[in-house]
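Q: what follows is a predicted structure for the sequence shown.
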Amino acid sequence: MGKLIGYVRVSTRAQDFDRQVRDLLAAGVRRDDLYTDHGVSGARASRPAFNRALEALHEGDTLVITTLDRLGRSTVNMLGLAEELRARGINLRVLNLGGGNVDTGTPMGSMVFTVMAALAQMELEIKRERINDSVSKRRAAGKDLGGRRQQFSDSQISNARRLIDAGEAATHVARDLGMSRATLYRRIGELDARQWVTSQTP
């Protein structure tokens, strides 16, 4: 009989994964065979513990997770992973999928997984549409959209530009400010545009 490999993921450092661990242990996964990504989003392609879990799996083994969204956010990625595991002779077991325990090692489990993955993606698309609709309405009404405020003054951006003009590498200047090189150039461009408009005003 193959080994059970458990995978646990929480998206933020503040979240607790004890419940997932308890469920996996109750399902027969040994604590030594648990892999945990803490503070890692499902949208990220690189998840260190998840990669180690995949490496630990061999033909006849089963990857066990508590819910489908532990694998990721995209139907394409989830189904692609299930197919990759199947090609390696590895099963996928989801403890709480559609209110039940689904194992892709069975024909019924494979079908349910496919349907539920599609439904999960549809739900995500609906949520995204609602958010976009809400943002559009707030923008049309002239309301604050929230989000992170720009945290650098025009003076700081001007100083950054002077450093770059003096020969300092833009990548280093951007890193010191805590932003990407592209963001720094965008901020410099915005500042230049505002200053040009001001200079043209009588």
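A: Perfect, thanks for sending it. Note that the structure is a prediction, hence the values are computed from the model and not measured.

Q: from here on, contacts and neighbour counts on C-alpha atoms
A: Noted.

Q: list the contacts for residue 38?
A: When contacts are counted by CA atoms under 8 Å, 6 or more residues apart in numbering, residue 38 touches 9, 10, 11, 12, 13.

Q: whichever of these end up buried, select them in ChimeraX.
A: Buried subset of those, written as a ChimeraX selection, criterion 16 or more other CA atoms under 10 Å:
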select :9,10,11
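
Q: beyond the longest helix along the chain, next helix or strand please.
A: Longest helix in the chain by number of residues (criterion: DSSP state H): helix 107-140. Counting by DSSP states H and E, the next helix or strand C-terminal to helix 107-140 is helix 154-165.

Q: so which elements touch that next one?
A: helix 170-177, helix 181-200 (3 or more CA pairs under 8 Å, 6 or more residues apart in numbering; DSSP states H and E).

Q: is residue 36 in contact with residue 49, as I believe?
A: Yes. When contacts are counted by CA atoms under 8 Å, residue 36 is listed as touching residue 49 (5.6 Å).

Q: what sits in contact with each of those two?
A: Common neighbours of residue 36 and residue 49 (criterion: CA under 8 Å, 6+ apart): residue 7.

Q: another structure for you, compare them:
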Amino acid sequence: MKIGYARVSTTDQNLDLQFDALVDAGVSRENIYEDKSSGRNDNRPGLDACLKALREGDTLLVWKLDRLGRNFRHLINTVRGLQDRGVAFIVLTGQGANIDTTTPNGKLTFGIFAALAEFERDLISERTKAGLNSARARGRRGGAKPKIAPYALAGVMAKADQAAIARDKEFSLAKAAAELGVHRSTLWRSRRRAENAAMDDSKLA
């Protein structure tokens, strides 16, 4: 069975062009699922229903490649999922018009797209690691800004160590966390992060 999927952005609500192209390609109008949302919108009930309706041996058709995926990686993963389920995929027009996983050439074209997506992912990962290493070498650390200022954390930890030596039962990290206006788990994570950073610095020394 041929099943179609059409999507227009929130600014362009006209689906007629896509519907006509899908019908001309042999898709029954009642088998066309639709969404009216931007490509980056995670909430696409039409696509969710379309993917659930597909069965082994079916073929999913879209007007253009950018109608299906939120981004390049999502597109590749979606089509790979279709292939694993035995569902073919055809793009009718645009830059992805050579993708037709029912033919050897179409499978090859999609394979090239998948390889490019993997290359892009590895390249981003490599650049991110290189950037973090470079930042650490200059004394900067990546990640979100800590919720507890370093001087405040140092003061609390010093107080905690003194309380432990004096066996002062009145002091607790829970009470210290409340004074700092954070949850106790946040204080624990901050302390662990500071200890790990100190260990890393000692290795570099």
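A: The structure has been received and is ready for your questions. Computed from a predicted structure; not experimentally measured.

Q: out of the helices and strands packed on helix 154-165 of the first structure, flag the one nearest residue 75 of the first structure.
A: Using CA to CA as the measure, helix 181-200 is the one of those that comes nearest residue 75 of the first structure, at 30.8 Å.

Q: so which of the contacts of residue 38 of the first structure is the closest to residue 107 of the first structure?
A: Residue 107 of the first structure lies nearest to residue 9 out of the contacts of residue 38 of the first structure, by CA to CA, at 27.0 Å.

Q: distance of that closest one relative to residue 38 of the first structure?
A: To residue 38 of the first structure, residue 9 of the first structure is 6 Å away according to CA to CA, to the nearest Å.

Q: skipping adjacent residues, who's closest to the aligned partner of residue 2 of the second structure in the first structure in space?
A: Residue pairing (TM-score structural alignment): residue 2 of the second structure is matched to residue 4 of the first structure. Of all residues not flanking residue 4 of the first structure in the chain, residue 62 sits nearest, at 5.0 Å (CA to CA, 6 or more residues apart in numbering).

Q: so what corresponds to residue 179 of the second structure in the first structure?
A: Using TM-score structural alignment, residue 179 of the second structure lacks an equivalent in the first structure.

Q: quote the end-to-end distance of stretch 10-23 of the second structure.
A: Across stretch 10-23 of the second structure, first to last residue, CA to CA, it's 23 Å.

Q: tell me which residues of that stretch are tucked away?
A: Within stretch 10-23 of the second structure, the residues that qualify as buried are 18, 19, 21, 22, 23, counting by 16+ other CA under 10 Å.

Q: quick one: map residue 59 of the first structure onto the second structure.
A: Using TM-score structural alignment, the equivalent of residue 59 of the first structure in the second structure is residue 56.

Q: is that match in a helix, a strand, or coil?
A: At residue 56 of the second structure the chain is in coil, as set by DSSP: H, G, I helix; E, B strand; the rest coil.

Q: can you pull the contacts of the match of residue 2 of the second structure?
A: 28, 29, 30, 33, 61, 62, 63, 64.

Q: how close does the first one get to residue 89 of the first structure?
A: Pointing back at residue 28 of the first structure there. Separation of residue 28 of the first structure from residue 89 of the first structure (CA to CA) stands at 20 Å.

Q: again, but for residue 182 of the first structure
A: Distance from residue 182 of the first structure to residue 89 of the first structure, counting by CA to CA: 44 Å.

Q: quick one: which of the two has more around it?
A: Taking other CA atoms under 10 Å, residue 182 of the first structure and residue 89 do not tie; residue 89 has more neighbours (15 against 12).

Q: so what's the more buried one closest to, chain neighbours aside?
A: Per CA to CA, 6+ apart, closest to residue 89 of the first structure is residue 59, 4.7 Å.

Q: look up how far residue 87 of the first structure lies from that neighbour.
A: Residue 59 of the first structure is 9 Å from residue 87 of the first structure, where distance means CA to CA.

Q: neighbour count winner among these two?
A: Higher neighbour count among residue 59 of the first structure and residue 87: residue 59, with 14 against 11, using other CA under 10 Å.

Q: stretch 26-38 of the first structure: which residues count as buried?
A: Applying 16+ other CA under 10 Å to stretch 26-38 of the first structure flags 27, 29, 34, 35, 36, 37, 38 as buried.

Q: please apply the same query to stretch 58-70 of the first structure.
A: By neighbour count on 16+ other CA under 10 Å, the buried set for stretch 58-70 of the first structure is 58, 61, 62, 63, 64, 65, 66, 67, 68, 69, 70.

Q: and for stretch 38-48 of the first structure?
A: For stretch 38-48 of the first structure, by 16+ other CA under 10 Å, it's 38, 40, 41, 42, 47.

Q: any idea what the last one aligns with in the second structure?
A: In other words, residue 47 of the first structure. Aligned by TM-score structural alignment, residue 47 of the first structure pairs with residue 44 of the second structure.

Q: and residue 30 of the second structure, how far from residue 42 of the second structure?
A: Per CA to CA, residue 30 of the second structure is found 24 Å from residue 42 of the second structure.

Q: likewise residue 35 of the second structure?
A: Note on residue 35 of the second structure: its distance to residue 42 of the second structure, by CA to CA, is 11 Å.
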